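next one to model:
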Amino acid sequence: MAIQELHLSDNLFILAENQGRGDSGLNEVEKLPDLRVLDLGYNLLNGSISKSIGQLSNLRVLRLPGNSIDGDVISEAHFSNFTYLRKLDLSYTSLTLRFNSEWIPSFQLSQLLLCSCKLGPRFPNWIQTQMDVLNPDVEISSIDYFDISASGISDSLPYWFWDKFLVFSDINMSFNQISGTFPNNSIHISLLDLSSNNFSRPLPRFSLDYMMGAINLSKNKFTGSVSPICSITDKGGLALLDLSNNLFSGVVPDCFESFRSLTALNLGDNSFSGSLPSSLGSLVSLEKLSLRGNKFSGVLPSSLQNCAKLKFLDLSDNELSGEIPMWIGQKLSSLVFLSLQGNQFRGRIPHQLCGLKNLQILDLSVNKIPGTLPPCLNNFTSMAKKVSLERRIEHPILDTGVGDEPSWIIQGTKQSYPQLGLLLAIDLSWNKLTGEIPKELSSLQELVVLNLSRNHFNGKILQKIGYIRQLEVLDLSRNKFSGNIPTSLFELTFLSNLNLSYNDLSGKIPTSTQLQSFDPSSFSHNRGLCGPPISPNCSMVEPPPGKAAVGSEEDCDEFMKWFYTGMGLGFAVGFWGFCSVVFFKRS
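This is a model prediction of the structure:
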């Protein structure tokens, strides 16, 4: 019996380059003329594709994604006899596709996946032939899954693209340099990813055709109001809406009552103003909310406490004010990431915040928060105890090869952090906090980053700070700490960034290979400190006193934002990359 289907994907098959012919060994499949399905995705194929593959005249499905196939340019000759081809997937192969501008394929595809192939710089004309309407009465296109992301296209979207058909299923054209306009009528989609392009003008109108839809228009140049989101047809089925990193402005409309399925909303890095819409509290399925980098003002609406499933809440870099609500710790107990950085919050840190046992990143920096630290911070179980990787939230980056890499600014130097999903951090810098560091903080043994700089803390540095054995970044600068540097710092074997400058510390810097390896600036402006690395020994004359440790505005430059800028940007990039993977990447 003749072989009609060959499914060998997700194995470790190696069809190495044939030294005599330079192909990947795929030419052997021409000996199977009855083959209808050829699936060799995600193996270890390399070399080139022979034109003889075009002799498989009965082929319906061709899947070769995730291999190292490159070699010669793919031309129409490779597809000469594919009359019945319906599904084509060459994603993640880095193949170059070049076809004659007049070429009309003999096939009509229902799925076209060419992610990371080289199609540009012009938008391929032959794609128009795959968008012919099968039934003009209902205007249904033949193609329902379309992915040309990261394909090197830097062109205007052709006029025929939206006019050719009105009903889509899944479209992914992200990570190109595509520009163009949108039709006046609604765009029917299930999943739409146009992120990281050059689209501009006002927000188009959308109509969802299926449940669990997703719209990602981030990192473009869209302008004006986002009020068209209120007109989305069947918006109850929308699961993800990402309009971040655009030029939107004005007040966000208060019309979220009908978005009952929304699990991720990102309006960050625009120019929105006004109060947060109270209808956000209607998003009872919401797990991720980012409104960072806008001009939102006023207090947090109490309706947000209804979003009990929230795991990620980023309201940083706005103009929000008032006290930090107690209900954040009482009602949003699932939070893993909380950032209120760069606002105008006042009032003490509520002890109810200690109820966030799953919290992995807490950023309250650059506010006007007074008072002492609540001793119950040791209730942050995720920071105090080792938890399995399965329970840790992860933030992989969209693997296109052209996406942003998560990074932060550490003392003026941009550094990458490859595993932001495993980061455990507390940043309370640039506030008005007072008193001593509570001894309970030493229970957070899994904490990686601790930044308490530019406050009014006093007393001795926590003697058991060395118990936080996973610390990599410790910044206690510009406070009023006094006494000796604790010898337990020896135990912080992972410590790579230390800043104790601008305090009232005294005595000899403890001798250890690690502490002496830090730059002298890490200990500067503590007139009572001596010994390496700031002086050869303690018999030398002490350096003159520096400027006041607290309130000094010198070096208010990149160092001022070294932690919160990088952590906010880096974490957000990783997180929203994760959302893209969840909603737009198919197996």
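
CA atoms for contacts and neighbours, from now on please.
Noted.

now the strands for the stretch 451-587 of the chain?
Listed in chain order, the strands of the stretch 451-587 of the chain (DSSP state E, counting those that start in this stretch) span 456-460, 473-475, 480-483, 497-499, 504-508, 528-530.

make a markdown table from the ones you listed and add mean neighbour count and distance to residue 573 to it.
Output for these, formatted as a markdown table (neighbours: other Cα atoms under 10 Å; distance: least, Cα to Cα, whole Å):
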| stretch | mean neighbour count | distance to residue 573 |
| --- | --- | --- |
| strand 456-460 | 20 | 32 |
| strand 473-475 | 19 | 21 |
| strand 480-483 | 22 | 35 |
| strand 497-499 | 19 | 23 |
| strand 504-508 | 20 | 38 |
| strand 528-530 | 22 | 40 |
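
and these: which comes nearest residue 393?
Proximity to residue 393 (Cα to Cα) singles out strand 473-475 among the strands of the stretch 451-587 of the chain, at 20.6 Å.

so which elements touch the closest one?
In terms of contacts (3 or more Cα pairs under 8 Å, 6 or more residues apart in numbering; DSSP states H and E), strand 473-475 is packed against strand 449-451, strand 497-499.

one more, please, to line up against the first structure:
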Amino acid sequence: MASLVNLVQLDLSHNNFFGKFSLELSNWTNLECLNLEGNKFSGTLPNTMQQNLHVIKLRGNRFIGNIPSQLCNLTCLTILELAENNLSGHIPHCLYKIMRPIMEFYPIYEIAVFAKGRELDYKKFLLVHSIDLSTNNLSGEIPKELFNLVQLWSLNLSRNHLIGKIPKEIGGMKGLESLDLSYNKLSGEIPWTISNLSFFDYLNLSYNNFTGQIPLGTQIQSFDPWSFIGNHELCGDPLPKNCYKQEASNDSKPAEGNEDDDFLKSLYLGMGVGFAAGFWGFCGSLFLVRAWRHKFFQLFHLLVDRLYVIVALKLKKAFNEY
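So this is what the prediction gives:
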């Protein structure tokens, strides 16, 4: 097989092949599509890959180790599926270098892509830009450089051990239709820039540690609550949990009306502290200074006597009139 120098597409999918797989000894300089999904291949991912590759589908195997940084050199890549393996380590920061615009025509015309929660068939695979790294053991933060892939159509990083926040750069991915970050350990607020994505058709952020209010936007509120469940500190439409304080759609800008609430809280707090300080200062002075204490009780008794006389005169006058 290594002698097939004109090989363009290699499809060994959905068999029972096992063992290690390498492209180092092959002369497939024209290879454009590599499909090994649904087998039992093991070992690490190939470090050497052909520069003309447009499709890499390795889903459902037993590959281990890190995602090789050599993938970043495949500038023609449009579909990368490494899901359902045992890959570990961080997502390479250099992945933003892939998926350069392709202007030529290639003979591979139809491809199946797992996106939007199901497998979809596409006639013109060159129009589909997809990355699926789900169901692995990937860790670390999502590289913000990954969201520079403005032409990306589908991104699935679900069922890993990713941490950190969703970078606000996600708002620049105008063509993104499908995003799945579920079952990770992501935290923080959902960036308000996600509301800029007007072509959203599938969104799943469930079972993370997101907090705050779900950003307001026509697309975001149109999804079912299951897209956000499992985030106990998340609130706002479409979840049934209301936010006690309407937070703004900007991560750093306070919501409208919150400034007045903060001012009133500060005012009430200052009044309470001032009253307590004055009260205990007055009582402490009476307790420590004997002359002040005597003077206070003299004034107190004098006030009581005057009130007694006033009340007695008022009552006597009332009885006489009666």
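
what TM-score comes out when they're superposed?
Here the TM-score for the pair of chains, by TM-score structural alignment, normalised by the length of structure 2, is 0.71; 245 aligned residues with a Cα RMSD of 2.2 Å.

dump the helices and strands packed on strand 473-475 of structure 1 to CSV, plus distance to residue 62 of structure 1.
Formatted as CSV, these follow (distance: least, Cα to Cα, whole Å):
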stretch, distance to residue 62 of structure 1
strand 449-451, 48
strand 497-499, 51
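
right, and these - which one's nearest residue 428 of structure 1?
Closest approach to residue 428 of structure 1 among these is made by strand 449-451 (6.1 Å; Cα to Cα).

pull the residues that contact that closest one.
Contacts with strand 449-451 of structure 1, where a contact means Cα atoms under 8 Å, 6 or more residues apart in numbering, come from 423-429, 471-476, 563.

let's go with 7 Å and repeat that
Outside strand 449-451 of structure 1, the residues within contact range by Cα atoms under 7 Å, 6 or more residues apart in numbering are 424, 425, 426, 427, 428, 429, 471, 472, 473, 474, 475, 476.

quick check, nearest of those residues to residue 321 of structure 1?
residue 428 (16.5 Å).

related to what we said a few turns ago, closest one to residue 135 of structure 1 among the strands of the stretch 451-587 of structure 1?
strand 473-475 (61.7 Å).

what stretch of structure 2 does the closest one fall on?
Under TM-score structural alignment, strand 473-475 of structure 1 corresponds to residues 178-180 of structure 2.

average gap between that stretch and structure 1?
Stretch 178-180 of structure 2, aligned to structure 1 and superposed, deviates on average by 0.3 Å (mean Cα distance after the TM-score superposition for structure 1).

and stretch 278-288 of structure 2, which stretch of structure 1?
Using TM-score structural alignment, stretch 278-288 of structure 2 pairs with nothing in structure 1.

how about the strands of the stretch 451-587 of structure 1 in CSV, adding distance to residue 297 of structure 1?
Formatted as CSV, those follow (distance: least, Cα to Cα, whole Å):
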stretch, distance to residue 297 of structure 1
strand 456-460, 27
strand 473-475, 30
strand 480-483, 33
strand 497-499, 33
strand 504-508, 38
strand 528-530, 44
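
looking at the helices and strands packed on strand 473-475 of structure 1, which is nearest to residue 141 of structure 1?
Evaluated over those, closeness to residue 141 of structure 1 peaks at strand 449-451, with 51.9 Å, by Cα to Cα.

the closest one corresponds to what range in structure 2?
Against structure 2, strand 449-451 of structure 1 falls on residues 154-156 (TM-score structural alignment).

gap between the matching stretch and the chain center?
Mean-position distance between stretch 154-156 of structure 2 and its chain equals 14 Å (Cα atoms, centre = their mean, to the nearest Å).

repeat for stretch 123-134 of structure 2
From the chain centre to the centre of stretch 123-134 of structure 2 is a distance of 22 Å (Cα atoms, centre = their mean).
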